Each structure stands twice: as structure tokens, then as C-alpha cells.
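Undergrad: Let me see the structure of the following:
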Amino acid sequence: MEYRRLGKSGLSVSEIALGNWITHGAQVDDTTAQACVHAALDAGITTFDTADVYSETRAEAILGESLKRIRRESIELCTKVFHPTGTGKNDRGLSRKHIMEACHASLRRLQTDYIDVYYAHRFDPTTSLEETFLAFSDLVRQGKVLYVGVSEWTAEQIELGAALAKEYQVPFVASQPQYSMLWRVIEAEVIPACEREGIGQIVWSPLAQGILSGKYTPDRPIPEGSRAASTAGSPFFDKLVGQWLQKEVLQVIERIKPIAQEAGLTLPQLAVAWVLQNQHVSSAIIGASNPEQIKENVKAAGVKLDTQVMQQINHLLAGVAEFDPKKTG
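TA: Predicted structure coming up:
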């Protein structure tokens, strides 16, 4: 495993992080979830990502249980606030009330005294940024949060937040956007804005919701047991997976497989390595439904892809990858 600084902060994170969106508390049982966490630790992963909303708070609880015997100082534990965690009118958003209550609930579930990076999971247009960042500032002063980040914020929103972070002395250091060979909407605006503010990228879905796993091929049914099969017909499928299950996209991915083989990598390893070639990416979050997936995908850490390989991939994907910055969020 290799490690990188998160933006211009002093915090180091593992190049590959383990996330538990969709998996813990949902697709995999608790025993398998714990085995995945331990496989990640064995592979040198120190950065773990979750959110209070994942599996209706169960994902945080499972991660906390899995890590409770690990030396706390040896890992970076990250979670998020924004999405509904209850039925009450204040059980959502980025109000001071919800941030404070959600943070305390996350600390209990994670069985920890502090969160390394606490993310605003989305932008909240109904609450002033001043209220949000003042709440973050107080959590930082109390020692319950060490650093603050945002997920799927636009460049303009990030810049507004960064200005307040400076005023309130909040260590705003992380952006967590979707980023992969296929989804490159952050390159035009978000990354330059973050670079100006010293904010690093910890990106999610480097395998494009599993489309870059190599499981899906043109003119063949969706494989049983795959993520696409388990989510078909759901909003998740329609928004994130279905857009890539098009014949022309899958044909291009088939042409990338030999490039991976020539580089001595599997297609998933190439996809993760491709993301990590971007100097602004501090870490790429992977998910896993079994320990073997972690053992394979962590081999992307430290891989340096030749310029020719990057050019080949970019050329093949020119007509299918999404670059529109307006689709951020």
C-alpha cells in the first residue's frame, strides 16, 4: 500500500480506502463484512469510509464493531451527514441541530471518540452555509471532528464553503466526488477549485458502479449475483448503473481489457490505477462483497501507468465518457 497527503493538509490516507455503501448491512452478512474489514487492514488500508445513511445506520455500526479492537490512531475513520436518518423534520440536512445530533449518533455507532473526516454528504440549499460551518467549527473545537469535507458539491459551492472555513478556522480538506474512467465531470471545475483551496479528492466508484469490473459484456444478459442484477429496476440502477449498460459502452470496455492484460493488471485494477494517476486524487474508495475482491483490487496501489496506456484509454473512451461539469452532484 502507498499513502498520500489529503490535499494540503498534514493528514495521510491510504491510496485505496474501503467503503461500505450498499454492502455492510445490506448485500453482505455481518461476518463477511468483518472479514472484508480485516482483509483491508491486512492489505495496508488505513482509510475507511461510511455514512450515517448507509443501510439505515447499520453500516456505521458494523464498521465500528469491526474496528473496535484496532489501535484508533492507526486508521482514518470517515463518515457523513445530510441524508435522512429518521422520520422527524430535523432528521436531515445541514442544520446545526441535525449536524450535532447526527455526529453524536455516528460516534456511538462507530464506537469512537472522534471522526477523522466528517463530510457534508450533499449541499443543503435550505440552510445557510454560515450555520453549517459554525456547527462544524464547534465540533472541531470539541475534538469530535478533526477535518471536514464535502461530497458531490459543485465548484461554486466548494469555494463558498472554503471562504467560510477560513473565517471559522475549520480544516476543510476533502472533497468526495464520483470519479472513474467513465465519469469525469469533476475535471473541468471541481478539481481546479479544490486545488486553489488546498482540498484533496477521495473519490468514490472508481469502477463505475461495477461496470468496469469486466463482468458485463455486450449482447449477454446481466450476470446473476452482480450489482446490476441485484439493483435492476431501482432508482440506484436507473441513475447510476443503467446509464452504462449500453452496447456501445460495453463494446469500448471490451477493447480496454487487452490494455489491462498488457499492463499485467485485471480490468478492475486498471480502473483503480487509472483514477490514482490523477495527482489531485488522494485516495480511491473501493467496495467489496468478499475479502478476495479487496486482495485483488489493492494491487492497483502504487501502479504507474505509461503515458501511452493513458492515451490509449482516453482515446477509446472519448465518445462514451461523461465530462459535463453541470452533472456534478
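
Undergrad: going forward, measure contacts between C-alpha atoms and count neighbours the same way
TA: Noted.

Undergrad: The closest residue to Gly287 other than its chain neighbours: neighbour count?
TA: Closest residue in space to Gly287, ignoring its immediate chain neighbours: Gly19 at 5.2 Å, by CA to CA, 6 or more residues apart in numbering. Using other CA atoms under 10 Å, Gly19 has 25 other residues around it.

Undergrad: To check against the first, give me the structure of this:
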Amino acid sequence: MTPYRQLGRSGLHLFPLGLGTMQFGWTADEATSFALMDAYAGAGGNFLDTADIYTTWIPGNPGGVSEEIIGRWLKARGNRDDMVIATKVRGPMGGVDHHQGRSTIHQREGLSRRWILKACEDSLRRLQVDHIDLYQAHWIDAATPIEETLAAFTELVRRGYVRYIGCSNYSAWRLMQALWTGDRRGLESFVSIQPEYSLLSPTRANFERELSRVCVEYGLGVIPWSPLGGGMLTGKYRRGQPLPDSVRAGENAARRFGDQNFDTVETLVSVAERHGAVPAQVALAWLLAQPAVTAPIIGANSVEQLQDLLGTVTLTLDPADLEEISRVSDWERARTELER
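TA: Take a look at the predicted model:
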């Protein structure tokens, strides 16, 4: 039986891999999205991560589409109590207000009290649930005092609309500011952070330099996004080989190309071959062995892709494997080599 992992010091216990849903209504239609959630739940998965803005940057997608698909799936399957539902607030959502018979379009976003309370109500409606298990600040809002943001989150918890709060894409000093403010003011504190974290350079360094220590010291759970580096760590991008034809190929992938990252991919391939696994499973298993990491968030466009990734939960890397992977991707090594 797959052991579930406590999210920081909260009362939430998660499957070791979260299912990211940014692709729902984008690269995965509703039928495919349902099939992915069915396969994930069937494997014991219980952690669905979404955001209100998914996926506003796609033409014809007004945002909220991923939440709506999840809501219809939860209602159809009748399994709300089996799932941990996480969503986020902060990004711009277009909308129409009707005032004195006139329609005016305005942008709605941020981490103000006004917007957080409204956005939460909208997410609850789209998800067709009476509470959100983990409500996260998607990224900082420098225009709003952190006291106001935490007070609004605290009100949602006291109303019963939200169980726990978390953040995403916060720097170490911003996270410390939030933790200190919550403690000083008697407000709800973040129980988790969702950072970009993978074996790739410079992503690994960006998290491990400061954020990792904060999370370990203050007991925050870590639920990394892009744990496979946009597909780089699956092994589909190899040194000296042409790019595959995919949505993520091109400049988005090429910016991750570099000798150290290619060395890391080659090491993952080698370790995977020894274990009868695939490189993506090895990359995820390494993350799961890191301090404070609870559940990397994976994404898939097909059940076949998802099944490959779910194989991670039965993969055990030995200390020598972990050391080999850590050494080749070590950011201190990269800095030393650059200084020579």
C-alpha cells in the first residue's frame, strides 16, 4: 500500500505525487481529463492541484475551465471526501459587471481582501464543493500588505470555506515575512509552498540556497511544480539530437539546454536502466527523497503518460543512486566550474 505523506505540519495527507491540471481544457479535453483523474484516483491518488487562471493565456479560455472540469468529475464520481483539492488565487481574471443596465469589463486580480473573498467564492462554485482543502497565493502581490492577505485567508478558514492556506512562487524573504506576520498577528500561516524545483540548473539552486532551509526549519510542506523541468528530465531532449515535435519544444525547452543539465539527463538514463525504470521516475524519486518535499506535482496529456509517472511510487533508489544524481546536478559544482 502506498504510504501517504503529511503536508508539512497540517492535517492533510497526500499521495506522493499530485496531479496537476493546468492542461485540462487546453492540451487535454474534458473526456481525457476525466480519464486522467480516474486513472490517478484508481492508483490511490488523492491530490488535485489547479488554479483559477487555468488557462487564461490560451485563446478562447476565460480561466476557471480546469476548476469546472474537476467540479464536474467530483460530482459525477461522488468522491469529494476522498480527494484533497488545492487551488490558487492571484492572477488576472476577466469579467463582466452589470451596473445600471450597462456592462463594463474590468480586470480582477491580486491578493487584496476584496479579491480573495470574491475569487474563493467563484472557485467554490466552479469546483462544486463547499470547501477548498488548500488555498494558495499563486505569487506575491507587492501592492497589498501581507497583513491584509493573511487576514482575508484567515476569514475564509473561520468561515469554513478553506481548510489550510499555502503559497506558490514566494522567495525566502517573502515567505519569512508571511510566517512572521501570521505569528505576530495571530493569523493563519502557510502550511506549504509550491516552488519550481527540479534537478535542473539553475532551478535546483534557486530552491536549495534559502527556501529549502526555511521549509525544513518551520515545517512547511513542499509540493514542487515542473519537477521534470518542462519534460527535460524525461530524457526526450538529448545532447546533439533534434527537438521533438511537441507543445513545449522550442525556446521553452532550449533555455534549459546546457552541459550540466545534459549530464544530469544522461545520469538519470543510466540509473533508470539499472532499475528497469524510466528517467522521469528516477527524477521524481530523487525529489521525494529531499527534505520537506511532500508530493511533486505531475502533469500528463494521456493515461499512458500518467501511468509511467505513477510508477515512481514503487521505485526505491539506494543511497548510491541518490548521491550520484545529487553530485552531477550539484549547483555548487556548476558555480565552481564557471569560476575556473
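
Undergrad: Any idea what the TM-score is?
TA: Here the TM-score for the pair of chains, by TM-score structural alignment, normalised by the length of structure 1, is 0.89; 313 aligned residues with a CA RMSD of 2.0 Å.

Undergrad: Residue in structure 2 paired with the residue nearest to Gly287 of structure 1?
TA: Gly19 of structure 1 maps onto Gly20 in structure 2, with residues paired by TM-score structural alignment.

Undergrad: contacting residues for that match?
TA: Residues in contact with Gly20 of structure 2, defined by CA atoms under 8 Å, 6 or more residues apart in numbering, are 48-50, 297-299.

Undergrad: Please report how far the counterpart of Gln277 of structure 1 in structure 2 lies from Pro296 of structure 2.
TA: Counting by TM-score structural alignment, Gln277 of structure 1 lines up with Ala289 in structure 2. When distance is defined by CA to CA, to the nearest Å, Ala289 of structure 2 is 11 Å away from Pro296 of structure 2.

Undergrad: More neighbours: these two, which one.
TA: Between Ala289 of structure 2 and Pro296, counting by other CA under 10 Å, Pro296 is the more crowded of the two (28 against 14).

Undergrad: what about Gln201 of structure 1, how many neighbours?
TA: Counted with other CA under 10 Å, the neighbours of Gln201 of structure 1 add up to 29.

Undergrad: Chain neighbours aside, what residue packs nearest to the aligned residue in structure 2 for it?
TA: Correspondence of Gln201 of structure 1 to structure 2, assessed by TM-score structural alignment: Val222. Here the nearest residue to Val222 of structure 2 in space, its sequence neighbours aside, is Val293; by CA to CA, 6+ apart that works out to 4.5 Å.

Undergrad: Can you report how many residues neighbour that neighbour?
TA: Counted with other CA under 10 Å, the neighbours of Val293 of structure 2 add up to 26.

Undergrad: try Gln241 of structure 2
TA: 8.

Undergrad: doesn't Leu48 make contact with Thr21 of structure 2?
TA: Yes: proximity of Thr21 of structure 2 to Leu48 meets the contact threshold set by CA atoms under 8 Å, at 7.2 Å.

Undergrad: Which one's more surrounded, the two?
TA: Neighbour count, other CA under 10 Å: between Thr21 of structure 2 and Leu48, Thr21 has more, with 28 against 23.

Undergrad: dump the residue contacts of the more buried one.
TA: 48-50, 66, 299.

Undergrad: again, only using 10 Å
TA: By CA atoms under 10 Å, 6 or more residues apart in numbering, Thr21 of structure 2 lies in contact with 28, 33, 36-37, 48-51, 54-55, 65-67, 69-70, 297-301.

Undergrad: Any chance of a PyMOL selection covering the buried ones in those residues?
TA: Restricted to buried positions by 16 or more other CA atoms under 10 Å, the PyMOL selection for these reads:
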select buried, resi 28+33+36+37+48+49+50+51+54+55+65+66+67+69+70+297+298+299+300+301
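
Undergrad: Which of the contacts of Thr21 of structure 2 fall within helices?
TA: Counting by DSSP state H, the contacts of Thr21 of structure 2 place 33, 36-37, 65-67, 69-70 in helices.

Undergrad: so which of those residues comes closest to Arg5 of structure 2?
TA: Met37 (19.7 Å; CA to CA).

Undergrad: ok, that closest one touching Ala28?
TA: No: Met37 of structure 2 lies out of contact with Ala28 (CA atoms under 10 Å); the separation is 11.5 Å.

Undergrad: OK, contacts around the spatially most distant residue from the centre of structure 1?
TA: Largest separation from the mean C-alpha position in structure 1: Asp219, at 30.6 Å (CA atoms, centre = their mean). Residues in contact with Asp219 of structure 1 (CA under 10 Å, 6+ apart) are 246-247, 250-251.

Undergrad: how about it, what's its partner in structure 2?
TA: Aligning on TM-score structural alignment places Asp219 of structure 1 opposite Gly240 in structure 2.
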